[in-house]
Every structure is written in C-alpha cells, then in structure tokens.
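Student: for reference, the sequence and a predicted model appear below.
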Amino acid sequence: MATEVKVPVLGESVTEATVGEWLKQVGDAVAADEPIASLETDKVAVEVPSPVAGIISGFSVELGETVEVGAVIATVEEGAAPAAKPKADAPAETTKVAPAPAEDAPTIEDAPTMSPAVRRAVLEHGVDPTTIKGTGKDGRLTKEDVLAAAKAKDAAPAAAPAATPAPTAPAAAKGERREERVKMTRMRQTIAKRLKGAQEEAALLTTFNDCDMTAVIEAREAYKDMFAKKHGIKLGFMSFFAKAAALALKDVPAVNAQIDGDEIVYHDYVDLSVAVSAPNGLVVPVVRSIDQMSFAEIELAIADFGKRAKEGSLTMEDMTGGTFTISNGGVFGSLMSTPIINPPQSAVLGLHRIEDRPVALNGEVVIRPMMYLALSYDHRIIDGREAVTALKIMKEAIEDPMRMLIDL
C-alpha cells in the first residue's frame, strides 16, 4: 500500500518551504520516522520523516521546488522488501554519467546518502566518500568534510604508484576565466531581505569602545579545569559577555526594547540571540531568560546551539523571539565592525578578536590583551547617551567580573 509523505507543519506563520535536499532516493528502503527530505524555510532546514517503513516509490516534486504545508512530496510503498544490494564485484546498474571511479575502488554509490552539493564535491576532488567520517546529522557527509579530506589528500606525501586516477573535469587553462551561478537558498534570500530591511527602516548608528580582557582571561585560566570537571563544558568568553550584556540591559531597558507600530515594548527579561554559523548561512538561535542563567547554563546552551546549527537540526522555535543579539566576529579574526541589528530588535553587540596592544595604565605604557566592542543600535528608540552607557557597563563588567556577581 502506497503511503503519501506530506510537508509537516513548519512553524507559526510559516506556510511554505523549498525542497533543499533528498536524503533518500527512489528505491531506497526507509524506516518509520527516518528523514527522507530536507526542506528549507526562511529560518531553518526542516527534515521530513517517512510516516511508515517501506520503499520510496516516487517523488512528487522536484529539487528546489517550493511546496506548501500539507503538500505531498513523495510516496512510500509500505512494507515492501528492500532490493538486494549488488555485490562489490558485480557491475552496478546506473544511469549516472559522472566520472567513473578507478576499477575495484569503492564507488560513490557505496557511500552513505549524500546531498547533490556533497556528491558534486566528491566527484570534483576525486576523494573516496566511504573513507570520510561525516560530521553532519546522523553521520552524514557535509561539503566541508569532503573539502577537508581533499586537502589532507593533497598534503599527504606521495605513496607507492597507484592506479591511474579517474578522469575528472578538465582544469581551467591558464588565463581562462569561469563563472558559476548558484541559486540562493531560501534562508540566504531571507537573510538578505531582513538585513537590507533593517538598513532601510531603522536609524542605525554604532558606538565603539575597547575593553581590557586581562581579568576575564585570568579568571578562565584559574578556574577552567574545575569548571570543566564540574559542568562538563569549557568556560568560554561568551558567557562573560552574555552576563555583562544582561547587566547592562537591566540598567538601560531601551537597549532591550523594540518598536511595535507607534508603541515601544519593554522587556523585563533578556532573551539573547547568539549569532552562529550554519552550512546555509548565519543563524541566530535564542537563549531565553539568560539573565536568570548561570555561567555553566549559558555555555551549555550556546554549545548545544552551535552543534545543532552545524548539523542543521535547529527548529523554528529555537529561532523565534530574542530581545538582544551578540555576534562574535572575533572567531574569524575581525578587528572591528559595525554589526546590523536583527529586527525587530533594537541593538546588537559585536565582539572582535583579542590582540595585545600598548595602553596607558597609571601613567605607564603597558601591553594588554584588548578587544574592540561595537554596539549598533536603532536611534529611533535608543538615544546616544543610553547606547554609550550600556556599552560602558558591559566594558566595566568584563574588566572587573566581580561586578557581575554583586550586580553592579
């Protein structure tokens, strides 16, 4: 009996998505609740599970097609026995026209299910997907896994003469210039629209300060081992800045507020959006009531979001809300930036790299680990005095962490 696979409810006010990846192919066996497709919404990727165990008998839509909630995207023949997998030495029947692998080498079909982008990368770089450990959800290969394997392969010393490598796409001739057009993902289109909308609607302004990281670095060094042993997580910088931000937002509530029509909505809580990198772009999951959390709870929550962002398993609920954002460009080496607010929020704190710089201290020039801080804010709701005051409170809390313990 054929069972229809339909687009599930995607989240509040989300009515459609784009088919971003088939995790299974026609003829593949699938277990009940096993994901068979990944849908891209405006914020996150949502996996669609099979409602029954059986064999995928067909797809009703094409890759990249926009589908609405409740639409049928595939059918599963319930209870059908999986087709026997051909032996390694038997010729596999396939219509694939990609470059053939070397004789007796594992074929791309022997590898776990791969997305089109990953499959293309495997073929382009001539790596064996069966020898690569996947870091994606359920151990699936990601494009980054393939690129890392290709880089390691190129860096490895030459071994004994091997079989003639499989033919690959011809390399570009010297002086030849190429272009590639890749359709923007739904998430990337949404990011572009939201950020441009923020520039056009909000009265954006950025105030800067620098902060001496000595005290935080010394605190981490002194307690990192005990902290990790007790809580099972490393003590990072983000929890210090999250607590410092919560302290400042309580004292300057306008920085934690937002405009709704002709009203200003103030919050007596801090739901912190933490910008993290995901395969399809920057995402901002929300750590709720961070002002009520301990350092360990903050570190654990942020680490979990980072892991799930890499796996593509964040949910719509994870991304909803948020009253203030912290974006850490320092992990990529940024010295200074002017971050853009995440609407409808009214402010965002930008962190940057730590570097030793000469500073004047008690009449002497000393070398200190310094970081530039940037607070971008909507001048329609936040005055310059309030923005500067909030950033100064954050700076002082980082330079003297005891302030965060005694609520100063």
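Tutor: Nice, thanks for sending it over. Residues are numbered from 1 along each chain as shown.
Student: only C-alpha atoms from now on, for both contacts and neighbour counts.
Tutor: Fine.
Student: give the buried residues for stretch 14-24.
Tutor: In terms of neighbour count (16 or more other C-alpha atoms under 10 Å), stretch 14-24 has its buried residues at 16-24.
Student: quick one: which of the residues you listed sit in strands?
Tutor: Residues of these located in strands (DSSP state E): 16-22.
Student: same list (those residues) but as TSV, adding distance to A242.
Tutor: Shown next, in TSV, are these (distance: C-alpha to C-alpha, whole Å):
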residue	distance to A242
E16	34
A17	33
T18	34
V19	36
G20	34
E21	35
W22	38
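Student: about what we covered before: which of the buried residues of stretch 14-24 sits closest to L391?
Tutor: A17 (38.9 Å; C-alpha to C-alpha).
Student: nearest spatial neighbour of that closest one, skipping sequence neighbours?
Tutor: Distances taken as C-alpha to C-alpha, 6 or more residues apart in numbering put T41 closest to A17, at 4.7 Å, once the chain neighbours are dropped.
Student: hey, where'd the strands end up in the stretch 51-200 of the chain?
Tutor: Counting by DSSP state E, counting those that start in this stretch, the stretch 51-200 of the chain has strands at residues 54-59, 66-68, 72-78.
Student: put this next to the previous one:
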Amino acid sequence: MAIEIKAPAFPESVADGEVAAWHKQEGESVSRDELIVEIETDKVVMEVVAPEDGVITRIHALEGDTIESEQLLATLEQGAAASAPAADSAAGESTPAPATADEDLAALLGPAARQLVEEHQLDISQIKGSGKNGRITKEDILKFMKAGGGSEAAAPAAARPAAAPAPAPEAADTPVPSGERVEKRVPMTRMRAKIAERLLNATQQTAMLTTFNEVNMAPMMALRSKYKEQFEKAHNGTRLGFMGMFVKAACEALKRFPEVNASIDGNDVVYHGYQDIGVAVSTENGLVVPVLRDADFMSIADIEAAIRDLGLRARDNKLTIEDMTGGTFTVTNGGVFGSLMSTPILNPPQTGILGMHKIQERPMAVNGEVVILPMMYLALSYDHRLIDGKTAVQFLVAVKDLIEDPARILLQL
C-alpha cells in the first residue's frame, strides 16, 4: 500500500519551508516514527517521520527545494522491505561481492553531501557524521573542508593524480607565493535570512530608542549564594540563576507600565492582560526567541526549569513553531557572552525588550565613600511611537529596584 508523506501543516505566520536534509533515500527501509527528512522554516527546523514501516519508493522534493504547507515530499510503500537483487544461478551469474568499506560509508551520504564529496574528491573515511546512525550531512562536509580538508589533503592516495615534475626555476630571485587569499561563498540558511529580514524591518519600521541604567547585583548574588544548594535540592536539580529573578521583575514592572507590554496593530494599540515573556536563545542557526506563557503565574523554579528546557530544545532543533509564537515582551542576556553594554533590537510587534549584560566589579560612590560593587548595565529598547521616554525610564528603574531588593519581587512592592 502506497502512503504519501507530506510536509507538516504550517501556521499562518510561516509561508513556506525548505528541505534541509534527507535522512533516508529512495529504496531505503524505514521504521515507524523514524526520522526521514528535516524541513527548515524561518522559525524552526521541523522533523518529518515515517508514518508506518516500509520502503521509500520515491522522493518528490530534493534538498534545497522550497515547499509549501502539506506538500508531497515522498511516497512510502507500506510493509515492503529493501532487498538486494538475488543471484540468478540459471544464468550463471556469480554471487554479488560484499560491499566494501568505502561503499558502506558512501551509503551514509545524502544527495547534497555526496555531490560535495564528488566535486572535491574527499576521503569520506576522514569525515565524522553527525546525523542519525552516523549519516554524513552537508554541514559535516563543509565543517571538514573549513578545518582544512580538501581534494588534495583528503583524497586517497590512489585517487590523486600523479605529481608533475617540478619546473626548473626561471631565476634565483623569483618570488615565492606567501599564501592563498581564500574566500568561500555559501548561501544563507532560510532561518538566518529571515532573522536578517526581521532585524532590518525592526530598525526601519519602529521608532526604536534605548535607555540605560545600572543595577547593583550584590543583593541578588548574596541571595543566590545563600540558597542555591537548598533551591537545587528542593526543585529536583533546577539551578538558581539570575534569569528567573529578572523575568519575575520584568513581569511585575510590566503590570505597572502596561504600555511596555502592549503592541501596535495598524492604528490600534493592543494591551495584553498577561505576560508572555520571550527569552532570547543563541543557537548555531541563529537567535531564536521561545516564549514563556503566563510567566507572571510561574514560580522562579518553574521559570528556571522552563528556560533550561527551551535552551536544550533550541540547541537540538526541537523547538516547535508554537514555542516561538506570540510573546508580549522579551528578555535577552548578552552577558553570558561577555557583553558589557549593548542596544537590543525590538522583536515586533512587541514594543519593549530588556537587555542584561555582564556583571563587573566597579568603584561606586555609596554614602560619600568609594565601594567596589558587582554592577550590571541594563538596557531597555522601546518603540517611541507608543512608549514615552518617561515611561521607559520608570519601567527600567522599577526593574532595578526589584533586583536590588529581591524581597520586593515576592512582596510585589
């Protein structure tokens, strides 16, 4: 029985997708729920699995093809099994020779990866596959070549052309080349291109402005140091970080200044009576912003656990489009990479984004004396079309006050 394997149904916010990588080829057997192909959209990478046991009889969309929602990707023959052609003894044919090691490795290549190997005469035995069951992906090939693997360096000796005799030098003062000026041109992934488009639109279509402040992190650090071990034991290994406190502080400040939690829809202002906080996460494919739903009702432990889960799923390309949809406000932490100060870019249609930064000891004047304190710069970028400077500054000061006196978060003061 032939079964059609189709692309997932994309939500309205996703126009189309691109076939990122086939993990099975025509003629290969698959098991139910086994990964067949990955579809990259402008938000997430979606996995398509086999609906039943069988054999892939035909692939209708190749790697790199643009596809639409529920488009036909492949045909699966249910219950069939791939088998090698049997020897025809009547015709005097000999038993087929067992596959060589090179042939076994070649079977691990997808179409795009195989094309790169053939073009650059690469020795695939030197390339480690990161795909399922050791499959070698296009990205594995590119990483190998970037690390120095190439047609001459990586090809087997038997496959290399014989070296031509070196020509005699024309003159003793002939200059020796100092090295090649290497360039490599690769197309943007769909996700990276969409991220670039959104960032550009955010700067061009909003009246974005940023206000800064600084916060004394000593009270928060003392609280964390005192309770981190008890917190981890009480909450099944969830670690006490700073993000949970900042998200709770942001939720409390958003209740006091609803304009910062609002969005602009044409000529209308939409005020959200809830706090869905987007948390910016950096991945190999680019920056993604999964959302914590109803963060104002979550405990600090719930927020910390959810952020860790979203981070791991983002790293493994397991986020769904639902995880990335919505959000009324965003928190981003450039401090984990060492950023001392930055201007975060809005995530439209949101009108505010809070930027955290590196904690650094600095001399501060306290009651007429110079004291060394662990300080962090905070940045609030906001859409000036809706939020006035006074409101933005007061919002950021509210976050600062809550962080410098964490008891206020619990007491909602």
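Tutor: Nice, I can see it. In this text the structure is predicted, and so the values were computed from the model without any measurement.
Student: what would you report as the TM-score here?
Tutor: Once superposed, chain against chain, the TM-score is 0.83 (TM-score structural alignment, normalised by the length of the first structure); 366 aligned residues with a C-alpha RMSD of 2.6 Å.
Student: circling back: can you say which of the strands of the stretch 51-200 of the first structure is nearest to T3 of the first structure?
Tutor: It's strand 72-78; of the strands of the stretch 51-200 of the first structure, that one is closest to T3 of the first structure (C-alpha to C-alpha) at 5.1 Å.
Student: picking that back up, quick check: the two most widely separated of the ones in strands among the buried residues of stretch 14-24 of the first structure?
Tutor: The span of those, defined through C-alpha to C-alpha, is set by E16 and W22 at 17.0 Å.
Student: after the longest strand along the second structure, next one along is what?
Tutor: For the second structure, the strand with the greatest residue count under DSSP E is strand 369-383. The helix or strand immediately downstream of strand 369-383 of the second structure is helix 389-404, counting by DSSP states H and E.
Student: what's the mean distance for that following helix versus the first structure?
Tutor: Following superposition, helix 389-404 of the second structure is found to deviate from the first structure by 0.5 Å on average (mean C-alpha distance after the TM-score superposition for the first structure).
Student: that helix vs strand 369-383, what angle?
Tutor: Taking axes from the mean of the first three to the mean of the last three C-alpha atoms, to 10 degrees, one finds helix 389-404 of the second structure and strand 369-383 inclined to each other by 130 degrees.
Student: what span of the first structure lines up against helix 389-404 of the second structure?
Tutor: Aligned using TM-score structural alignment, helix 389-404 of the second structure spans residues 384-399 in the first structure.
Student: cool, stretch 295-308 of the second structure as well?
Tutor: The alignment places stretch 295-308 of the second structure over residues 290-303 of the first structure (TM-score structural alignment).
Student: and the contacts of that stretch?
Tutor: Applying C-alpha atoms under 8 Å, 6 or more residues apart in numbering, the contact partners of stretch 290-303 of the first structure are 227, 231, 233-236, 238-240, 242-243, 246-247, 269-272, 274, 287.
Student: about what we covered before: the residue nearest to A17 of the first structure: how many residues sit nearby?
Tutor: Neighbour count for T41 of the first structure, taken as other C-alpha atoms under 10 Å: 23.
Student: check the spacing between it and E78 of the first structure real quick.
Tutor: Between T41 of the first structure and E78 of the first structure the distance is 28 Å, computed by C-alpha to C-alpha, to the nearest Å.
Student: and A309 of the first structure, by the same measure?
Tutor: Applying C-alpha to C-alpha, the value for A309 of the first structure to E78 of the first structure is 33 Å.
Student: over to A275 of the first structure?
Tutor: 42 Å.
Student: likewise for R120 of the first structure?
Tutor: R120 of the first structure sits 31 Å away from E78 of the first structure, going by C-alpha to C-alpha.
Student: could you check which of the two has the larger neighbour count?
Tutor: Shown here are R120 of the first structure and E78; by other C-alpha under 10 Å, E78 has more neighbours (21 against 15).
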